[in-house]
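Enquirer: Please find the sequence and the predicted model below.
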Amino acid sequence: MPTLIPNLPRAAFCEIQCETDKEMHRKVVTKFPVSKIRPLQAKLALGASGKPSIEVSFAPFTLTTSEKEGSELLDFNTTLQADFINLPTTELSRLQNKTFDFPANPKDGYIDASFYFSNVHNPVDITKFVFGDFCDGKVPLTMVTKWVMTYENTGFEDFDLTFSVSLSG
């Protein structure tokens, strides 16, 4: 296995990993069943870093993989955790009807986001937030994302996903 180097950007790590992967067993890469991903709710809070964080929960589901050695059942029962978000506030009423763009990792200002699946933390690039109208203490949030499944060699392809979820504070 490649050695993890602290604070190494994902792009640089992938180059190192590609060299060592030539000798490693690789899983069959398949498409992730993106249509099964259903966001349930999201919560905005001030994170430990003093910057906003968002946690998105999803409806759980089970999927079956096909590998040379046989099939495997995998549970998708996880949350997406997004930290170090460069937002001006955590007050939902002040975010309504605003749009924010973010760079992908490893560029300065990226959102540190991931979800736990297949026994590893998988990175997610979040490149846009679109906040809707504030109502009853919530605001609809649309997120433009890229789920980087190949980073930890999960056996699934990376995919883009834009989804909307109700955000509370």
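Expert: Alright, I've got the coordinates.
Enquirer: Only C-alpha atoms from now on, for both contacts and neighbour counts.
Expert: OK.
Enquirer: Which stretches in this structure count as helices?
Expert: All helices of the chain, identified by DSSP state H, fall at 10-21, 92-95.
Enquirer: So which elements touch the last one?
Expert: In this structure, helix 92-95 makes packing contacts with strand 138-147, judged by 3 or more CA pairs under 8 Å, 6 or more residues apart in numbering; DSSP states H and E.
Enquirer: one step back: so can I have JSON lines of the helices of the chain showing mean neighbour count and distance to residue 153?
Expert: Below are the helices of the chain laid out as JSON lines (neighbours: other CA atoms under 10 Å; distance: least, CA to CA, whole Å):
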{"stretch": "helix 10-21", "mean neighbour count": "14", "distance to residue 153": "10"}
{"stretch": "helix 92-95", "mean neighbour count": "17", "distance to residue 153": "36"}
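Enquirer: Look up the closest residue to residue 71, ignoring the ones flanking it.
Expert: residue 65 (5.2 Å; CA to CA, 6 or more residues apart in numbering).
Enquirer: let's bring in a second model and compare:
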Amino acid sequence: MITPDVFKDALLTQDYETMRFAIATGFDVNTVWQLGRPSFLQIAQTMNDMESLRILYEAGAVPDTPWLENLFKDFSRGVIRTHDGSAHNPCLQPGIRDLTENFTVLSLEYERGICHFSRGMHTIEITLKPFILDGECVQTSIQADRIALPPSLDDLLGQRFIFPRNPDAGYIDASLYLRQAHNPVYISSILFKNFVHDKRQIEVVMQMMFDFEEEMIGFANEALTLEIALFLEGWE
């Protein structure tokens, strides 16, 4: 269990993996780590650590300064602030599509995947190419935590692993943040195909179901078979 002091240390050392792990296992980012001391958000603001601030925002942190309120409004519109405080909108780049009228998971572009091994469990993050929805720029990703897999690549290659759905033991805790909601993503299987040594990537096929109806965001549930290469982090 991650304590407030451990989370504070992860914040100060910019240990984003520990921060994400703590949040995935139920840590409340609005916890007061010590009475009379700055909040986690205020610490990140003082450090001007935009990555930590975005992690805290996505975890439901409540802004407690006017600057943070404005920053969170930018985050909700897809505006990204860099470490020097400047802002840019990724949806101003050429080729960004407006999916307001014809949104489907098949029209999303799955740009980059990372598989990280930590504390005996795996996490997978799949970044989506920014897109426009409801007149706002959306920059989001599929975050999958608590994936029980063998630690050795030799035990993965050529194997398909089947996973139950929540709340059965062994399920993958995955979601897609969209329309101000963490929408469940049920990953039922992962097939590990080829390992690309020079790129430290493994090609996988994932069967998943996007549950948009639970949070009632206006889209129907959709199934997807996704083939993507995952960059490996934290593997021996």
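Expert: Arrived safely, thanks for sending. Quantities reported herein were computed from a predicted structural model and do not represent experimental measurements.
Enquirer: What would you report as the TM-score here?
Expert: The TM-score (TM-score structural alignment, normalised by the length of structure 1) is 0.70; 131 aligned residues with a CA RMSD of 2.1 Å.
Enquirer: Residue 133 of structure 1 is nearest to which of the helices of structure 1?
Expert: Across those, residue 133 of structure 1 has its closest neighbour in helix 92-95 (8.2 Å, CA to CA).
Enquirer: biggest strand in structure 1 by residues?
Expert: Counting residues, the longest strand in structure 1 under DSSP state E turns out to be strand 120-131.
Enquirer: now that strand against strand 138-147, angle please.
Expert: 130 degrees (axes from the mean of the first three to the mean of the last three CA atoms, to 10 degrees).
Enquirer: could the helices of structure 1 be laid out in CSV, adding distance to residue 103 of structure 1?
Expert: Output for the helices of structure 1, formatted as CSV (distance: least, CA to CA, whole Å):
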stretch, distance to residue 103 of structure 1
helix 10-21, 14
helix 92-95, 19
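Enquirer: so which of those gets nearest residue 77 of structure 1?
Expert: helix 10-21 (24.7 Å).
Enquirer: What range does that closest one cover in structure 2?
Expert: Mapping helix 10-21 of structure 1 onto structure 2 (TM-score structural alignment) gives no aligned residues.
Enquirer: Quick check: closest non-adjacent residue to the residue nearest in space to the middle of structure 1.
Expert: With distances taken as CA atoms, centre = their mean, the residue of structure 1 nearest its centroid is residue 124 (3.0 Å). With CA to CA, 6+ apart as the criterion, residue 124 of structure 1 has its nearest non-adjacent residue at 4.5 Å, and that residue is residue 147.
Enquirer: so what corresponds to the one you found in structure 2?
Expert: Using TM-score structural alignment, residue 147 of structure 1 pairs with residue 210 in structure 2.
Enquirer: Which among the helices of structure 1 is found nearest to residue 158 of structure 1?
Expert: Among those, helix 10-21 sits nearest to residue 158 of structure 1 (CA to CA), with 13.6 Å.
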